[in-house]
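Colleague: Everything below, folded, please.
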Amino acid sequence: MTWMNNSCLVTLAVLLLWRVEEIAEACSCSPAHPQQAVCNSDVVIRAKLVGRQEVDAGNDIYGNTIKRIKYDVKQIKMFKGPSHDIDAVYTAPSSSLCGVSMDTTGKKEYLITGKLETDGTMHVTLCDFIDQWDAMTATQKKNLIQRYESSCDCKITHCTSIPCVLSSPTECLWTDWVIEKTVKGEQAKHYACIKRNDDSCAWYRGSTPPRKEFLDIEDP
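Modeller: So this is what the prediction gives:
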């Protein structure tokens, strides 16, 4: 009986160890407001994906081959990025490693934000903002050109539980999660955090340029 108990304890310990390793390997990142994602990215494009293949991307420190998924890209528009077109996007091979899965039939258009590597290739993870173009609001599409990048000096603070506190007048409090239990709420869909004339920042709804009385907080 003692032997069986010890065996069970060993088995349980092994299972717990596997579970800890799985959790440690899982992809984890804080969601970003679309404006913040655009400001933090090296590349922002609208594109279709027309192919997918697994490729080798060198070796890790142990000599094991690193695998990447290469998506062939048909770029439609570049909102931010290098002087050359993006013809491929690379990501990890599984979601546990923050890899992104996207449709490659060429029927869906995506807005894709990501990082530019030193070799000029674009890499994306689940932590980047990636959404189907048709699912984005008209305001988000306008803000890609008119609002987001012009106010990258503003900081968007993600509120995950009440109370939430701002530490600077250059911050905007992002409350979609605590109010709507989603990171794709009203502020993400329809608002931009823009800089006012006194260098403070505030949420602005709409895609048209804000009125002077909004920018100048001393006006009535």
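
Colleague: CA only for contacts and neighbour counts going forward, please
Modeller: OK.

Colleague: Please name the nearest non-neighbouring residue to residue 143.
Modeller: Of all residues beyond its chain neighbours, the one nearest residue 143 is residue 207 (6.1 Å), with distances taken as CA to CA, 6 or more residues apart in numbering.

Colleague: I meant to write residue 173 there.
Modeller: With CA to CA, 6+ apart, the residue lying closest to residue 173 is residue 157, at 5.1 Å.

Colleague: Confirm that the one you found sits in a strand.
Modeller: Yes: in this structure, residue 157 lies within a strand as judged by DSSP: H, G, I helix; E, B strand; the rest coil.

Colleague: contacts for the one helix or strand residue 39 maps to?
Modeller: Following DSSP states H and E, the helix or strand that holds residue 39 is helix 34-40. The contact list for helix 34-40 (CA atoms under 8 Å, 6 or more residues apart in numbering) reads 44, 113, 128-129, 140, 144, 148-149, 152, 155-156, 188, 192-193.

Colleague: And the next helix or strand past it?
Modeller: Later in the chain than helix 34-40, the nearest helix or strand by DSSP H and E is strand 43-59.

Colleague: tell me which strands and helices the next helix or strand after that next one is in contact with?
Modeller: Scanning forward in sequence from strand 43-59 by DSSP H and E, the next helix or strand is strand 65-80. Contact here means 3 or more CA pairs under 8 Å, 6 or more residues apart in numbering; DSSP states H and E; on that basis strand 65-80 packs against strand 43-59, strand 88-91.

Colleague: this one next, for a side-by-side:
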Amino acid sequence: MELTWCSKWSTFTGCVLIWTCLLKIAQSCTCLPKHPQQHYCESDYAIRATVIDSHVVWPSADHIVRNGAVSLSSDVIHSAERAYKVIVSQVYKGDDIHRNQVMYLYTPYQEILCGIGHLDKGMQFLFMGSFDKMLGKHSFNLCNYHHKWSEVTPKQVEGLRHAYKNNCHVKIVTCGIDASCSNEQVELISVPLETTTWHSKDTEQHSVCQWDPWKGTCQLYEAICKKHHHTGHVYWDLSPDYELCQASLYPGVIDS
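Modeller: Model prediction:
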């Protein structure tokens, strides 16, 4: 069943709500929202994989057994991890990973420590995260990007295949939280930037792509931050579905 933009928006809103709740509940888990391109560029790996199984990895027996008795103290629980066994379908980043590889992805056991508590077996996801070379362990948590593959858009796939990697040198600035967004760039987002002549006294304004997580859902799914090969300006490269997304989420904002 194909997802509507409203259902995708609900998924994104849920993530923002989780992030907000975690800010209130536990200072140890503070995840500021990021664009998928930021996640990709900052991650050690990015893969499409299917969840096969999962289990809890507890600390060694020496840590659990104290004075001859089993102890599940807060220290023990905080050290525990959940290991997701997955089979890799596609590798978008990560030289140590290959297709059809069966591997484990580790996440904190406790959700208040940014752990991912439940992923359905048989479900395919896009995973991004970190790799500990010393331990040979691939990890991810709530602050990393993980998303159902069925909800990944063609524009995001374009980014995963080459565009994100080729544009990791450009900067995306998250605005609308600590700092306000520039109205000028927000307006320019909705026009075909490849044919737009930039007129601005403030060159710094066009050296970054602004992303407002409260209003930029369509940029999340349907835009890649790139540097214009002629002008050198940084801009949002929009998919053909961008305006459809905008019209679905913000009826009346875009003229028909």
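
Colleague: re the thing from before, what's the matching range in structure 2 for the helix holding residue 39 of structure 1?
Modeller: Per TM-score structural alignment, the counterpart of helix 34-40 of structure 1 in structure 2 is residues 36-42.

Colleague: Sort out which residues of the matching stretch are buried, please.
Modeller: 36, 37, 38, 39, 40, 41 (16 or more other CA atoms under 10 Å).

Colleague: Would you format those as TSV with distance to residue 216 of structure 2 included?
Modeller: Shown next, in TSV, are the buried residues of stretch 36-42 of structure 2 (distance: CA to CA, whole Å):
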residue	distance to residue 216 of structure 2
36	12
37	14
38	14
39	16
40	18
41	19
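
Colleague: What is the nearest of those residues to residue 10 of structure 2?
Modeller: Proximity of the buried residues of stretch 36-42 of structure 2 to residue 10 of structure 2 was ranked by CA to CA; the top entry is residue 36 with 17.1 Å.

Colleague: can you map out the strands along the stretch 101-250 of structure 2?
Modeller: Counting by DSSP state E, counting those that start in this stretch, the segments of the stretch 101-250 of structure 2 that form strands are 102-108, 124-132, 137-139, 146-148, 171-174, 208-211, 223-227, 234-238.

Colleague: show me what contacts the equivalent of residue 186 of structure 1 over in structure 2?
Modeller: Alignment note (TM-score structural alignment): residue 186 of structure 1 maps to residue 218 of structure 2. Contact analysis of residue 218 of structure 2 by CA under 8 Å, 6+ apart lists 242, 245, 246.

Colleague: Kindly report the same for residue 98 of structure 2.
Modeller: If you count contacts by CA under 8 Å, 6+ apart, residue 98 of structure 2 has them with 88, 90, 91.

Colleague: what do you get if the cut-off is 7 Å, keeping everything else the same?
Modeller: residue 91 (CA atoms under 7 Å, 6 or more residues apart in numbering).

Colleague: Thought residue 139 was touching residue 130 of structure 2, still the case?
Modeller: Yes: judged on CA atoms under 7 Å, residue 130 of structure 2 makes contact with residue 139 at a distance of 5.3 Å.

Colleague: Those two - which one has more neighbours?
Modeller: Between residue 130 of structure 2 and residue 139, counted using other CA atoms under 10 Å, residue 139 has the larger neighbour count: 23 against 19.

Colleague: what's the nearest residue to that one if we skip its chain neighbours?
Modeller: residue 106 (4.5 Å).

Colleague: any idea what the one you found aligns with in structure 1?
Modeller: Under the pairing rule here (TM-score structural alignment), the equivalent of residue 106 of structure 2 within structure 1 is residue 90.
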